[in-house]
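J.: Dropping a prediction and its sequence here:
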Amino acid sequence: MYLEHFGMQELPYTLTPNTRFFLQLPTHQEALNVLLVALGSGDGFIKVVGEVGTGKTMLCRALLNTLDKEPCVTAYLPNPYLSPEALRRNFALEIGIEDALEVPDYELVNRINLRLVEIAKAGQHTILLVDEAQAMPEETIEALRLLTNLETESEKLFQVVLFGQPELNQLLARDSLRQLKQRITFSCHLNTLSNDAVAQYLEQRAHRAGFDGLALFAPGAAKLIAKASGGVPRLVNILAHKSLMVAYGRGEMQIKKEHVRHAVEDTEGAAAVARANPVHWLLGTGLVTTLLCGAVYLAWLRGMI
């Protein structure tokens, strides 16, 4: 509703992993560089761990887009909560075995091996990306490890990148999975954003969405978002989006601390912040709801005019 008001062509702070908004912030760019180096070195297992909302799926999609320009075949599992057989069938479909659902399971590993050899002979690499890997059942992880035993005398036939929450570390620490853990040659951790990185993140996403002003967020507003979000990109997006709605409802062109405070009060998971205006806080989320409803009404009214 606020796009025209701020001169934007698309929403800048959505929760969908739109890779057009993947920014070269230090923590994420460093992780992407590590992944590309590790994959280029032929390493079998690579692990990326980050807290909820730190941008793992966005990084995964950015890596997929980068690999599309390379001589490789990529397989992507967004939901790995699968049985061992389902894992093999999904992987087989991803690498181009079209009748994978009809092939008996006892024959499937051989078909996968033949397909992987075919890909390698064509001068390509096969890479499997597993998102939310902490949800993978233990027996399925073991089945994946056994699949990676498929190799030639000189190289692995495919590589695996695991993206997961910190629970993935706990899962791999089990004694029964020690063989897989020993195969992880590269591991990186996605950190939260610093105050400066949050300010950069907010402005860069706004400009990529079409905003052409000098500064959409006042310095104090950006700092408050950084503090309340803990530097978690998902929370940054939620708070920024709500702050824009409040500012739009008031007809204002720059996001100030006051707008952010209302957004924080209306957002579960946001940290408690200094409350500079106790009167507004006593009104609670009712004021936020009023402002947001006013923004909706204003958008409707402008449409009617």
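T.: Perfect, I can see it now. Numbers count the residues shown, from 1 in each chain.

J.: going forward, measure contacts between C-alpha atoms and count neighbours the same way
T.: OK.

J.: out of everything not next to it in sequence, what's closest to residue 198?
T.: Excluding the flanking residues, the one nearest residue 198 by C-alpha to C-alpha, 6 or more residues apart in numbering is residue 226, at 5.9 Å.

J.: could you point out which element follows the host helix or strand of the one you found?
T.: Assigning secondary structure by DSSP states H and E places residue 226 in helix 219-229. Downstream of helix 219-229, the first helix or strand assigned by DSSP H and E is helix 233-249.

J.: got another, please set it beside the one above:
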Amino acid sequence: MEDTLRTCYEALGFTQAPFSITPDTGLFYPGSRHVAAYKQLYHACTTGVIAVLSGEIGLGKTLVVRCVLRSLPETVRVAYLINPLMDLPDLLRSIGRDFGGPALPNNAPLSVLHNHLVETVLEGARDGARFVVIVDEAHRLSGDSLEALRLLSNLETERSKLIGLVLVGQPELERTLALRAMRPLRERVGVWLKLGPLSRDECAAYVRHRIKRTHRDGGFEFTGMALWWLQWQTRGVPRRINLACERAVLLAFAMSTRRVTASMMRQACREFSEAWA
């Protein structure tokens, strides 16, 4: 299937897949909300501020985080957790390993894991390093894990915080942080961000941006009505936009054209109508 897609794209003039749903930082769309999220997360990662980024599935949260990771200076050591469904010892062990700490046995008690992690951070700070923990799918974290992360983020010198914390998740994360038990963490959050869907104009700009970045000569287009239908059917969710556009591009290949019309877009979106209902 992958080889077939590559053949189709090459025949239509694309140098790479224009609408892949994988978080390709090279195709980052510089829309106002995504750029603002990028800048504020970068600030949080380099200053020790606690930040929360929330949004529904498919809005581009992970892509924003990946862009931040690519641009951080070498002095920032990152523990990037993409699987928060781990128990507390494994969580601390994973963070310590990413921070460059020593490997510890699986049966090491929590106190030992925590102390070694603190020692790793203090030693790195003496050499000018900063640290940040970024948790994707953070709405899946347990209350104990969130509390442990809060305690870690308390580590500081007289001048600055030593460990930043970025929590990225679906709207359930906001509801979790609104609980009374989460008040100590919630009151320390310095950056609250929420991604939303793309407007009609943003959707059109998003599609054109991806074509511009991946097509040899820009000689591929979506008609105005195709873009209108696309935004209406996908509700402006980037992941849905990518899925629908990929199908539409394949239809264009089958019809030997470099132009996606409204009827082709309707057909492409029809495949996902039940999933998006």
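T.: Arrived safely. The shown structure was predicted, so the numbers you read here are calculated from the model rather than taken from an experiment.

J.: what TM-score do we get after superposing?
T.: Here the TM-score for the pair of chains, by TM-score structural alignment, normalised by the length of structure 2, is 0.92; 270 aligned residues with a C-alpha RMSD of 1.7 Å.

J.: picking that back up, which residues sit against the helix holding residue 226 of structure 1?
T.: 193-195, 198-199, 202, 235-236, 239-240, 255-261, 264, 269-273 (C-alpha atoms under 8 Å, 6 or more residues apart in numbering).

J.: on that earlier part again, how near is the residue nearest to residue 198 of structure 1 to residue 123 of structure 1?
T.: 46 Å (C-alpha to C-alpha, to the nearest Å).

J.: And for residue 218 of structure 1?
T.: 52 Å.

J.: now do residue 76 of structure 1
T.: Relative to residue 123 of structure 1, and taking C-alpha to C-alpha, residue 76 of structure 1 is found at 20 Å.

J.: between these two, who's got more neighbours?
T.: residue 76 (20 against 10; other C-alpha atoms under 10 Å).

J.: Alignment lookup: that one to structure 2.
T.: Mapped onto structure 2 by TM-score structural alignment, residue 76 of structure 1 lines up with residue 80.

J.: for structure 1, what spans make up the helices?
T.: Assigned helices in structure 1, in chain order: 3-6, 26-40, 56-67, 84-94, 105-121, 138-147, 167-172, 178-183, 195-208, 219-229, 233-249, 257-265, 278-283, 285-304 (criterion: DSSP state H).

J.: Throw these into TSV and include mean neighbour count, thanks.
T.: Listed next are the helices of structure 1 as TSV, based on neighbours: other C-alpha atoms under 10 Å:
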stretch	mean neighbour count
helix 3-6	16
helix 26-40	17
helix 56-67	19
helix 84-94	19
helix 105-121	16
helix 138-147	17
helix 167-172	16
helix 178-183	14
helix 195-208	19
helix 219-229	23
helix 233-249	24
helix 257-265	23
helix 278-283	12
helix 285-304	15
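
J.: Could you export the ones you listed as CSV, including distance to residue 132 of structure 1?
T.: Listed next are the helices of structure 1 as CSV, based on distance: least, C-alpha to C-alpha, whole Å:
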stretch, distance to residue 132 of structure 1
helix 3-6, 33
helix 26-40, 17
helix 56-67, 8
helix 84-94, 14
helix 105-121, 23
helix 138-147, 13
helix 167-172, 9
helix 178-183, 17
helix 195-208, 24
helix 219-229, 22
helix 233-249, 16
helix 257-265, 28
helix 278-283, 37
helix 285-304, 33
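
J.: Residue 153 of structure 1 is nearest to which of these?
T.: Nearest to residue 153 of structure 1 among the helices of structure 1 is helix 105-121 (11.8 Å), distances taken as C-alpha to C-alpha.

J.: could you say what helices and strands that closest one packs with?
T.: On a contact count with 3 or more C-alpha pairs under 8 Å, 6 or more residues apart in numbering; DSSP states H and E, helix 105-121 of structure 1 meets helix 84-94, strand 125-130.

J.: and the ones you listed as CSV, adding distance to residue 175 of structure 1?
T.: Shown next, in CSV, are those (distance: least, C-alpha to C-alpha, whole Å):
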stretch, distance to residue 175 of structure 1
helix 84-94, 19
strand 125-130, 22
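
J.: Between these, which one is closest to residue 36 of structure 1.
T.: The nearest among these, by C-alpha to C-alpha, is strand 125-130 at 11.4 Å.

J.: Comparing that closest one with structure 2, how large is the average distance?
T.: Compared with structure 2 after fitting, strand 125-130 of structure 1 has a mean deviation of 0.8 Å; criterion: mean C-alpha distance after the TM-score superposition for structure 1.

J.: Quick check: buried residues in that strand?
T.: Residues 125, 126, 127, 128, 129, 130 are the ones in strand 125-130 of structure 1 that count as buried (16 or more other C-alpha atoms under 10 Å).
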